[in-house]
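1. predicted model and sequence below, questions to follow.
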Amino acid sequence: MLDIPLLVRVHVDALIAAQNDMGVCDAIERNEPVGKPTAMSAPHLPKVAGIDSAVPTPAQTSSPMPAFPAAPAPPGAVIQDRLAGWVSDLTTLHELTERLARTGSLDEALHELLRAGAALVGARRGMVVLEPPPGASRANDCFDEGRGPALTKRLGFTHAELGHIETVPRSAIAYGRILDGRLPDGQPGPAGHPEAVADGDLLGDKTLDPRYREVAVRLGYAASYTLPLASTAAGTLGAAVWMYDEPAAPVERQCHLVGLYMRYATEHLDRLLELEHARATVATVAEELLPSRLPRVPGVQLAARHRTGPRGGGDWYDALPLPEGALGLAVGSVSGAGPSALAAMGRLRASLRAYAVMEGEDPVAVLSDLELLLRLTEPARTATALFAYAEPARRKIVLAGAGHTPPLVVGERRTEFVETSLSAPLGMLACWEAPSVELSPEPGETVLLYTDGLLRRTGDPMDRAFARLHAAAASVPMPARDDPAAIADHVLRTVLPEGLDEADGGEDVVLLAARFD
């Protein structure tokens, strides 16, 4: 057994305690061997039980350890930060483009574009001007060349404030120069289209048109950032501009993001323009297939309201004078949608007019001939129809229906549906036939003929939709009951509070009102 001297044992104990408190390197430096044993054993730690050490605490403490410099960031940290920023930007861009893709109309898309662009560039207000070039797809005649901005939307401006901006000559504003082909600095962008224009300090720009300066001061904006709505396939469709309250400009990262967003927005708007153009074409064809004017027949006043759905349905109406002062009234609906349904509707209406002239006094015969024609020429299509033979001088109506909704009589003393026999639509059965119904309206009463599209647009079940229509007709004000047009308008406003132009209205609507004197 080795006999370890007491001096060495004390030195080892002190070394271990110092390592625990200060670290290995510092402990070794602070515990180098000294000449006297008491010096090595002086920094003795207190006992665990809390009793003070026999060795008194030195009067002076050791000097504090020097502060170590912060460790440099790993080489990959900068790359990770950049990647995180890119992922965040891409996520934001994806969310904004998804919101834009869910818009189904030009108005919605332009409002979403303004809102998203303002968030990307850090602005509060803005406006977008949509003006497709000549020859591009146009939703209606307002896109004709030479008629100024075709469609303008605003964000954060009132209508009057937007009017102030539009009083400034186009050549004095960046978006006007883009639309007119006068590109900034005379140079197009990389794709042959105008680039963005950043006016970081409008009021400090000595070359700014005084009229534009006056408008900017009045509306309280000091900087703007303008971007074209342009792509290689669509061309330049318009321009968007965002305004800052103070002199400012988007940073490079913001410019890059909003540029990507605007490229996608241009393609989306171009598709919506094509869709609006197709819808407008379908609506025009449908209107041309219907009567351009209603006939004037003594003893009866007529009014009609019609709206074609966005897909182009086959609802129709007709009113034609017949021999001996009679009047033929008809409404109907062809199954399907689109151009083929419109063509079938036109053929069916023309055929019914011919049958009505030959045998209009017998509505059952008219519909029977129409059903035979439909079954022979359109075997894969069905249709509903209602034909009424009216004699205004005798205030007598004979009508027959094929799977169609019953007429509604509106008068001072009654508002009720006409009880018609239940029958199948045309083309549904091998041979159609149903008895006719005779009706004698009182003086001042109005007969409403309509298609089921009016009921379906309410979104209610059919029984509730019928009740809603009945309540609307019963609530027509007394002064308005002398005018069939006023009656039709009141019924439509009450049944469809959002109007015939509501975005979700996919059904055709036909309402024909005949008031008997």
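-> Perfect, thanks for sending it. Numbers count the residues shown, from 1 in each chain.
2. C-alpha only now, for contacts and for neighbours.
-> OK.
3. mind listing the strands for the stretch 1-150 of the chain?
-> Ranges of strands within the stretch 1-150 of the chain are 125-130, based on DSSP state E, counting those that start in this stretch.
4. which parts of it are helices?
-> Listed in chain order, the helices of the stretch 1-150 of the chain (DSSP state H, counting those that start in this stretch) span 6-22, 24-30, 37-41, 75-101, 106-121.
5. tell me which of those is the most buried.
-> Ranked by mean neighbour count under mean count of other C-alpha atoms under 10 Å, these are led by helix 106-121, which reaches a mean of 20.
6. helices along this structure, start to end?
-> With DSSP state H applied, the chain shows helices at 6-22, 24-30, 37-41, 75-101, 106-121, 159-166, 174-179, 210-219, 252-289, 339-359, 363-377, 452-456, 462-474, 484-495, listed in chain order.
7. rebuild the ones you listed as CSV, extending it with distance to Val418.
-> Supplementary listing: these in CSV, determined by distance: least, C-alpha to C-alpha, whole Å:
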stretch, distance to Val418
helix 6-22, 102
helix 24-30, 105
helix 37-41, 118
helix 75-101, 47
helix 106-121, 42
helix 159-166, 48
helix 174-179, 58
helix 210-219, 60
helix 252-289, 28
helix 339-359, 22
helix 363-377, 16
helix 452-456, 15
helix 462-474, 12
helix 484-495, 17
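8. let's bring in a second model and compare:
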Amino acid sequence: MNAPHPAKVAGIDSMVPSPAHTVASAAPDASPVTGAAAPSAAVGPDAPGALLQDRLAGWVSDLTTLHELTERLVRTDTLSEALDEVLRAGAALVGARRGLVVLEPADGLGPDTTAGLGLGRADLGHLETVPRGCLSHGRILDGLPVGEDGVAEPDLLTDKSLDPRHREVAARLGYAASYALPLSVGGTAGTGPSNPGTAASAGSAGVPAGGPVVSAAGPRRLGAAVWFYDEPAEPGARPRHLAGLYARYAAQHLARLLEVERTRTAMATMAGELLPSRLPRVSGVQLAARHRTGPLGGGDWYDALPLPDAALGLAVGSVTGSGPSAVAAMGRLRASLRAYAVMEGEDPVAVLSDLELLLRLTEPARSATALFGYCEPALRRITLAGAGHSPPLLVGERRTEFVETSVSAPLGMLACWEAPSVELQAEPGETVLLYTDGLLHRTGDPADRAFARLHAAAAGVPRAVRHDPDAVAEHVLRTVLPGGKAEADSAEDVVLLAIRFA
């Protein structure tokens, strides 16, 4: 091959490694798409072999670039991360500095979201003042026909056919050109040419220039992406081709994350509807709760139920399994426990015994852990019974200790459940923490270390916020599960219920 020349893939940012090769100087009138010289430019007996090597080098370079970018994309786990990566990769491919991606699924089920690259909230607000039909990505979102290689607006400031408001906003934000691509899935049966005879004019990444074969159903729109140039500019044929391929791959990944996000939202909504919409106000105690669920939904629950004689029923529990069936079982179990608590709440052992019998009769394939407490706020006393559940944690000015409870099996594991109750006597200003095992399991530590971490987090609650159970619950949750573990996807639900005595 000849001496190295500048990279063939125009517009690729230096952040993406791209091997140098010789296509750019193969001939003065080389094709801007394939890099191949016109027949009249062939010189010498070795010219055809050199051109073939150059073309192969171009394909390898383009495929390497796409591989690097798609590898980074598939490592994203959330929609927000994926959208940010799409913007960065697209900017590198088309040689832009700023960009915007709008996720707006055509089925109307959401979620609708917007992400920007190099654009602040105020900039996004300015763009929203432009009539949607006047923006290139707005026309894509409205379902108007666009070319397969996107929509280029090479000189926004001098194009008098554009909406004046668009030109005004472009001048204010400091961009002079844009290039937009749709993000769509479905309707593409492959990457073969519509006419096999076009294979000779294949694009630089080895994909025939005839374009994808579109099914009769057509593509399903997810959204649109647009990148902005500081100066009048327009991406060449190769950057457009690579950006289009990348957008196709990115749309598939976004579609998968979209389904995960929808499932997570549906499960969280279902679980939220089965949990207390608000905690009761009872004289003598203050309550706060935290609940985190994974994308599939789980069976952890909590409850706080006013009972006769100014008492309060407190419960936390967990049903085995995940998904809609576990959420539904959790709802049935919680509703049953409420009924038993109203009838015999002053005897927590009887409440859990009734619940265990119901579980064996109606959910024979499931087991559950549960802890129920009959709270008397005026006496600052809680009578507790537990079934395979973690012990409560008492947090005060002079002590932070786990409450000793009797060892017992989970509900549904033995032919008949029975365990003695225990009494917890709190001092004024002390807080009792009830929690599910998911709080410990999400740490990833062995049980003894997880309990030690929880104890340390409770003991370290700042003195200034100990009067506020909501602040106590938040501090414990963030300390036990630092670095976003509380919000990260997990098969383990988390429930934390804080009860502070006046």
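-> All right, it came through fine. This structure is a prediction, so every number in the text was calculated from the model and none was measured.
9. report the TM-score for the pair.
-> After superposition, the two chains reach a TM-score of 0.80 (TM-score structural alignment, normalised by the length of structure 2), with 429 aligned residues with a C-alpha RMSD of 2.2 Å.
10. nearest to Pro228 of structure 1, of the helices of the stretch 1-150 of structure 1?
-> helix 106-121 (12.2 Å; C-alpha to C-alpha).
11. and the spatially most central residue of structure 2, how far is that from Ser277 of structure 2?
-> To find the centre residue of structure 2, average its C-alpha atoms and take the closest one (C-alpha atoms, centre = their mean): that gives Thr78, at 3.0 Å. Separation of Thr78 of structure 2 from Ser277 of structure 2 (C-alpha to C-alpha, to the nearest Å) stands at 28 Å.
12. ok, now Lys160 of structure 2?
-> With distances defined as C-alpha to C-alpha, the gap from Lys160 of structure 2 to Ser277 of structure 2 amounts to 55 Å.
13. again with Gly483 of structure 2
-> Taking C-alpha to C-alpha as the criterion, Gly483 of structure 2 is separated from Ser277 of structure 2 by 28 Å.
14. now Gly386 of structure 2
-> Computed as C-alpha to C-alpha, the Gly386 of structure 2 to Ser277 of structure 2 distance reads 25 Å.
15. same check on Pro145 of structure 2?
-> With C-alpha to C-alpha as the criterion, Pro145 of structure 2 and Ser277 of structure 2 are 46 Å apart.
16. got it, and Leu371 of structure 2?
-> Computed with C-alpha to C-alpha, the distance linking Leu371 of structure 2 and Ser277 of structure 2 is 20 Å.
17. out of these two, which sits in the busier spot?
-> With other C-alpha atoms under 10 Å as the criterion, Leu371 of structure 2 and Ser277 differ in neighbour count, and Leu371 comes out ahead with 25 against 8.
18. what does that one correspond to in structure 1?
-> Taking TM-score structural alignment, the alignment pairs Leu371 of structure 2 with Leu386 from structure 1.
19. so who does that match touch?
-> Residues counted as contacts of Leu386 of structure 1 (C-alpha atoms under 8 Å, 6 or more residues apart in numbering) are 330-332, 399-402, 404.
20. OK, contacts around the closest residue to it other than its chain neighbours?
-> Distances taken as C-alpha to C-alpha, 6 or more residues apart in numbering put Gly401 closest to Leu386 of structure 1, at 4.2 Å, once the chain neighbours are dropped. For Gly401 of structure 1, the set of contacting residues under the criterion of C-alpha under 8 Å, 6+ apart consists of 367, 384-387, 420-421, 423, 434, 436.
21. what's near enough to touch Leu294 of structure 1?
-> Taking C-alpha under 8 Å, 6+ apart, we find Leu294 of structure 1 in contact with 302-303, 319-320.
22. Leu469 of structure 1 is in contact with Leu496, isn't it?
-> No - counting by C-alpha atoms under 8 Å, Leu469 of structure 1 sits too far from Leu496 to count as a contact (9.7 Å).
23. quick one: contacts of stretch 319-338 of structure 2?
-> Stretch 319-338 of structure 2 is touched from outside by 267, 270-271, 274-275, 296-301, 303, 305, 318, 351-352, 355, 359, 366-369, 491, with contacts defined as C-alpha under 8 Å, 6+ apart.
24. okay, and that stretch goes to which residues in structure 1?
-> With the alignment judged by TM-score structural alignment, the segment of structure 1 matched to stretch 319-338 of structure 2 spans residues 334-353.
25. residues of that stretch that come out buried?
-> Judged by neighbour count using 16 or more other C-alpha atoms under 10 Å, the buried positions of stretch 334-353 of structure 1 are 334-337, 339, 341-342, 344-346, 348-349, 351-353.
26. quick check: closest non-adjacent residue to Ala239 of structure 1.
-> When the adjacent residues along the chain are set aside, Ala239 of structure 1 lies closest to Pro228, with 4.2 Å between them (C-alpha to C-alpha, 6+ apart).
27. from the contacts of Gly401 of structure 1, which land in strands?
-> Taking DSSP state E, the ones among the contacts of Gly401 of structure 1 that sit in strands are 384-387.
28. now for those: which two are most distant?
-> Greatest spatial distance among those (C-alpha to C-alpha): Thr384 and Phe387, at 10.4 Å.
29. so those two - more neighbours on which side?
-> Of the pair Thr384 of structure 1 and Phe387, Phe387 is the one with more neighbours under other C-alpha under 10 Å, namely 29 against 25.
30. which residues touch that one?
-> With contacts defined as C-alpha under 8 Å, 6+ apart, the neighbours of Phe387 of structure 1 are 328-331, 363, 366-367, 399-401.
31. can you tell me the closest non-neighbouring residue to it?
-> In space, not counting the residues next to it along the chain, Phe387 of structure 1 is nearest to Ala330; the distance is 4.5 Å by C-alpha to C-alpha, 6+ apart.
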